[in-house]
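Enquirer: Sequence first, then the predicted structure:
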Amino acid sequence: MPEIKKIIETGWNLDNSYARLPKSFFTSLNPTPVRSPKLIILNYPLATSLGLNVQALQSNDGVAVLAGNQIPEGALPLAQAYAGHQFGHFTMLGDGRALLLGEQVTPKGERIDIQLKGSGKTQYSRGGDGRAALGPMLREYIISEAMHRLDIPTARSLAVVTTGESVIRETEQFGAILTRVAASHLRVGTFQYVSKWGTVEELRALADYTLQRHFPEVDADENRYLFLLQEVIKRQAMLIAKWQLVGFIHGVMNTDNMTLSGETIDYGPCAFMDAYDPATVFSSIDIHGRYAYGNQPHIAEWNLARFAETILPLLHDNQVQAVKLAQDAISDFTELYHSNWLAGMRGKLGIFNEELQDETLIEGLLSMMQNYGADYTNTFRALTFDKWSDTVLFGTRSFAQWHELWQARLGRQQEPKISSHQLMQSSNPALIPRNHRVEEALEAAVKHGDYSVMERLLDVLSCPYAHSPEQADYSKLSAKSKRPYRTFCGT
């Protein structure tokens, strides 16, 4: 892929490899200008890593780019076409309120998508206004940065600007635009779209592009498209395990929200689990619990099967053999996910080696936590620092028995207790973006124009494994509410 070397003052170094794919994959158009853009938050470390000039980004011209009022040199804005299974039902989709400006080629030679979210109507808006409200864009900024700090692959947020215009959802709200960056915005849904409405040649072009973009290490003499499937499965198995290990609930695991790069994307009705319960659901539209915490691994496998179906014509000329190759690859997901999850759970309990009974020990703890309504994050933190009284499990007979088994397990490994403590400290975050803290930050920002609450929250979330005194208040649970916590898509 050729690279544009010229860098303007702001540091934009944009290429447009996606725009060189078949024209049916996207629609070229410019963002719709907004009335009076104002920069609300800028991700300084991310901007620097992208090779951007932070001061220039804060100038009038820089903010105009982040708002879609100006097009940076080298950009070829486009809305990507894709399809997807939404809550199990297949439909045509596409970027209905987002535009890909191009791919920033960083000083390290990395290729990173730059996308404006909330930039106006596109061909794929399906009756929507193409805009975004301030609250959901700030939520995505907070959660995506928290996920990055938790070492979970994710799309990230470069900036949020307000537009000076209103958007109508249930009520009139402040309009905003988020600048999102990602390794790419290639999705399972992208392949579903081309498989359904494109040609085999176009499907091959998309697969070759995905390999070149994300998996260039493929050997020339192997089945490159089977390799693509296997690598996507590996990345998703690792990603979903990381979600489960911190209690993250995506909320809307449609196939159009599963990336081929293995990054978390689209933070709509997402939230973090407090009391451990596999049936936990926060999304207001997930009335049947399809995307509940405990279902996420199964849904990921289902989504990957849909991806495998799209590339059957590429896997083998013989349909029967192609299906077998796909089925064999998909069947590996459960074991790959389970091994990632089990390794992570061993780390959370300070266990270095492997024993057959480890899973029984882990499941015993989780079962207790569910029975007593124990907080997921704080329970593991209490175990890390031997602060048993900080958990509702303390004083129960079942916990005493489990604790004895756990201590005996730690005693059967060569590593000393201090090493187990260090492993647990690096595996168990001191805090997560508590739902009530996120809502507190959003309310202060949206209703009162006070961004200091969000800034403090982002600061304590920036080092989740530090276990510093400043983080103590942010690890506390909210007061009990008679109403369950609900999140919304914000579309």
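Expert: Structure's in. What do you need?
Enquirer: Only C-alpha atoms from now on, for both contacts and neighbour counts.
Expert: Noted.
Enquirer: In this structure residue 46 contacts residue 158, no?
Expert: Yes. Taking contact to mean C-alpha atoms under 8 Å, the distance of 6.5 Å between residue 46 and residue 158 places them in contact.
Enquirer: And those two? Which one has more around it.
Expert: In this comparison of residue 46 against residue 158, neighbours counted by other C-alpha atoms under 10 Å, the higher total goes to residue 158 at 23 against 17.
Enquirer: so that one, which of the three states?
Expert: Local secondary structure at residue 158 is given as strand here, using DSSP: H, G, I helix; E, B strand; the rest coil.
Enquirer: Now do the contacts for it.
Expert: Contacts for residue 158 were tallied using C-alpha atoms under 8 Å, 6 or more residues apart in numbering; they are 42-44, 46-47, 178-181.
Enquirer: What of residue 273?
Expert: Applying C-alpha under 8 Å, 6+ apart to residue 273 gives the contacts 247-249, 280, 376.
Enquirer: Quick check: the two most widely separated of these?
Expert: Every pair in the contacts of residue 273 was compared (C-alpha to C-alpha); the two farthest apart turn out to be 249 and 376, at 12.8 Å.
Enquirer: Compare the two (neighbour count), which wins?
Expert: For the pair residue 249 and residue 376, the greater number of neighbours falls to residue 249 (26 against 21), based on other C-alpha under 10 Å.
Enquirer: Isn't the more buried one up against residue 271?
Expert: Yes. Using C-alpha under 8 Å as the test, residue 249 is close enough to residue 271 to be in contact (5.5 Å).
Enquirer: Quick check: neighbours shared by the two?
Expert: A shared contact of residue 249 and residue 271, defined by C-alpha under 8 Å, 6+ apart, is any residue touching both; here these are residue 282.
Enquirer: Derive a ChimeraX selection command for the buried subset of the contacts of residue 158.
Expert: This is the ChimeraX syntax for the buried subset of the contacts of residue 158, where burial follows 16 or more other C-alpha atoms under 10 Å:
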select :42,44,46,47,178,179,180,181
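Enquirer: Next up, a structure to set beside the first:
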Amino acid sequence: MTLSRRENAAPIPFDNSYARLPGHFHARADPTPVAEPWLIKFNRGLAEELGLDGAVLEKDAAAIFSGNRIPEGAEPLGMAYAGHQFGQFVPLLGDGRAILLGEVIDRVGRRRDIQLKGAGKTPYSRRGDGRAALGPVLREYIVSEAMHALGIPATRALAAVVTGEPVYREEVLPGAVLTRVAASHIRVGTFQFLAARGDTDGVRTLADYVIDRHYPHLKGSSRPYADLLEAVIGAQAQLIAGWLHVGFIHGVMNTDNCAVSGETIDFGPCAFLDAYDPTKVFSSIDRGGRYAYASQPAIGQWNMARLAETLLPLLDPEPSEAVNIANDLIAGFGPRFQAHWLDGMRRKIGLETSEDGDLDLVQALLSAMHSGGADYTLTFRRLCDAAEVETGDAALSGLFADPAALHGWLSNWRARCEREPPTGNQRAKAMRCVNPAFIPRNHRIEQAILAARMDGDFSLFEALVEALANPYQDQPKFAPLAQPPQPEEEVLQTFCGT
């Protein structure tokens, strides 16, 4: 690395703990300079949250967040990991087009990664070019920030930069770099990389690091590694329940895309439901429907079983007892997920207390939505209006192919609501805090990408970012962004960004 690339860079107070882990956990990798970088978007609010001077940093943002200028104190590296990709184990993957610049301690004392995605080759790139196209960068910026605003743990977008250079996929596309921020980028696949090599000491080192960084309350535990597994299982169960609450489909839940911090990571072919369909798949590479909307909880549990396998030597010196411990903890995933999911669905339909028939009530609504082709997001948002005044029933029922099909459910729902204390206004207000008016509609994302790629027009991208920053508020000026697609606008497939 030449010193000239570090001159005059805006100050970022790096403290790079992952770079201090054993050398085989990662490989040094400098970003590859690009021709003519210019800044698409800089997230000044997130910069300030990280304890950075947003005004100063923005002046150098195009150079820093393209990789042309490396801030002092950065230790750029690619992280090593393995992973099960669509069920098939690959012993070495690693950051093929992502480079971890370093870590900062934010304003509330949390350690956060700052990573460039699309900044050039690393030792893990294999035959790839290490670059990203503009479309996937815009998609991840929009969706990751939307997930954060929805209250679902996710990596964040700090900046997006156009490189001024093409990338070559099925067609020639403009190149771009995304800067994302994460609690960490440690994945189930990171543990698998070490375990596959028989590196039990490495697994222990990584587990201790994860406990210290993400689950410090476990330090001093009499069974720290079992408790770590249980904590990650709990975080994943809650995360995936949150995905289902807002109709999110990750699209590629490989173990190398499963962060042990409990954040949503890697927004490649992700999408949101329009019409409710539990079997819905958008990802072009998920030909067997492995990662369909309703399959995500089962895959989450499967991923946790793969993490447990890596930790077996640490759980108990007796292999059979280690397996028993792991199996007991993995079996807890289902009940944890179900509790989080049902609690959230109760809130979505305006219930504060628990009754035995609540699951049937929720399932009956979902079944009616599926058979009636009703839009997932709008159904719940209009249910808020129906909770306030019965005249809202007509707009809600109008979302269904047979509006009369919902009448019986509405009667049962109102009877259930009457057994709780909130008034209609209070109930509707609470429901509007958990049922978004705005989600990142797939067709709008595609329209924004096309306008940016073909015409250099980022106005729809900017509008989406602004609207999605306040997803639970009615924003009349953005009303068209809340609407589902017309038949000719519907997005049938989404694509990975590699």
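Expert: Looks like it came in fine. None of these values were measured; they are calculated from a predicted model.
Enquirer: Going by distance to residue 235 of structure 1, which of the contacts of residue 273 of structure 1 wins?
Expert: residue 248 (16.9 Å).
Enquirer: Please point out which of the contacts of residue 273 of structure 1 structure 2 shares.
Expert: When you map the contacts of residue 273 of structure 1 onto structure 2 and apply both residues aligned by TM-score structural alignment, their matches' C-alpha atoms under 8 Å, the shared contacts are 247-249, 280, 376.
Enquirer: For the residue nearest to the spatial centre of structure 1, which non-adjacent residue is spatially closest?
Expert: Note on structure 1: the residue nearest the mean C-alpha position is residue 264, at 2.1 Å, using C-alpha atoms, centre = their mean. Using C-alpha to C-alpha, 6 or more residues apart in numbering and skipping the chain neighbours, the partner closest in space to residue 264 of structure 1 is residue 154 (4.3 Å).
Enquirer: can you tell me the mean distance of the strand or helix carrying residue 334 of structure 1 from structure 2 after alignment?
Expert: Using DSSP states H and E, the secondary-structure element containing residue 334 of structure 1 is helix 319-348. Average distance between helix 319-348 of structure 1 and its aligned residues in structure 2, after superposition and using mean C-alpha distance after the TM-score superposition for structure 1, equals 0.5 Å.
Enquirer: by contact count, what packs against that helix?
Expert: In terms of contacts (3 or more C-alpha pairs under 8 Å, 6 or more residues apart in numbering; DSSP states H and E), helix 319-348 of structure 1 is packed against helix 224-246, helix 296-310, helix 312-315, helix 358-372, helix 417-427.
Enquirer: In a markdown table: the ones you listed, plus distance to residue 12 of structure 1 and mean neighbour count.
Expert: Listed next are those as a markdown table, based on distance: least, C-alpha to C-alpha, whole Å; neighbours: other C-alpha atoms under 10 Å:
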| stretch | distance to residue 12 of structure 1 | mean neighbour count |
| --- | --- | --- |
| helix 224-246 | 29 | 21 |
| helix 296-310 | 33 | 21 |
| helix 312-315 | 36 | 21 |
| helix 358-372 | 48 | 16 |
| helix 417-427 | 36 | 18 |
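Enquirer: TSV for these, including distance to residue 212 of structure 1?
Expert: Written out in TSV, the entries for those read as follows (distance: least, C-alpha to C-alpha, whole Å):
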stretch	distance to residue 212 of structure 1
helix 224-246	10
helix 296-310	18
helix 312-315	16
helix 358-372	38
helix 417-427	33
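Enquirer: so where does residue 387 of structure 2 fall, helix or strand?
Expert: Taking DSSP H and E as the definition, residue 387 of structure 2 sits inside helix 376-388.
Enquirer: how far does that helix sit from the chain's center?
Expert: Offset of helix 376-388 of structure 2 from its chain centre (C-alpha atoms, centre = their mean, to the nearest Å): 25 Å.
Enquirer: Check the burial of residue 151 of structure 2 by counting its neighbours.
Expert: Neighbours of residue 151 of structure 2 under the rule other C-alpha under 10 Å: 11.
Enquirer: where along the stretch 51-200 of structure 2 do the helices fall?
Expert: Assigned by DSSP state H, counting those that start in this stretch, the stretch 51-200 of structure 2 shows helices spanning 54-59, 61-64, 134-150, 188-195, 200-214.
Enquirer: rewinding a little: wait, the residue nearest to the centre of structure 1 sits on residue 258?
Expert: Yes. Distance between residue 264 of structure 1 and residue 258: 7.4 Å, which falls inside the contact criterion (C-alpha under 8 Å).
Enquirer: before we move on, back to that, the kept ones among the contacts of residue 273 of structure 1 into JSON lines, with extra columns for distance to residue 186 of structure 1?
Expert: JSON lines is the format used below for these (distance: C-alpha to C-alpha, whole Å):
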{"residue": "247", "distance to residue 186 of structure 1": "26"}
{"residue": "248", "distance to residue 186 of structure 1": "22"}
{"residue": "249", "distance to residue 186 of structure 1": "22"}
{"residue": "280", "distance to residue 186 of structure 1": "29"}
{"residue": "376", "distance to residue 186 of structure 1": "33"}
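Enquirer: so who does residue 161 of structure 2 touch?
Expert: Listed by C-alpha under 8 Å, 6+ apart, the contact partners of residue 161 of structure 2 are 37-41, 62, 65-66, 176-178.
Enquirer: per the alignment, it corresponds to what in structure 1?
Expert: Using TM-score structural alignment to pair residues, one finds that residue 161 of structure 2 aligns to residue 161 in structure 1.
Enquirer: now that match, nearest residue through space, not along the chain?
Expert: If you skip the residues right next to it in sequence, residue 161 of structure 1 has residue 39 as its closest partner in space, 4.4 Å away by C-alpha to C-alpha, 6+ apart.
Enquirer: And the residue nearest to residue 58 of structure 2 when sequence neighbours are not counted, how far from residue 492 of structure 2?
Expert: Nearest-residue entry for residue 58 of structure 2: residue 42, 6.9 Å, with adjacent residues in sequence omitted and distances by C-alpha to C-alpha, 6+ apart. Separation of residue 42 of structure 2 from residue 492 of structure 2 (C-alpha to C-alpha, to the nearest Å): 31 Å.
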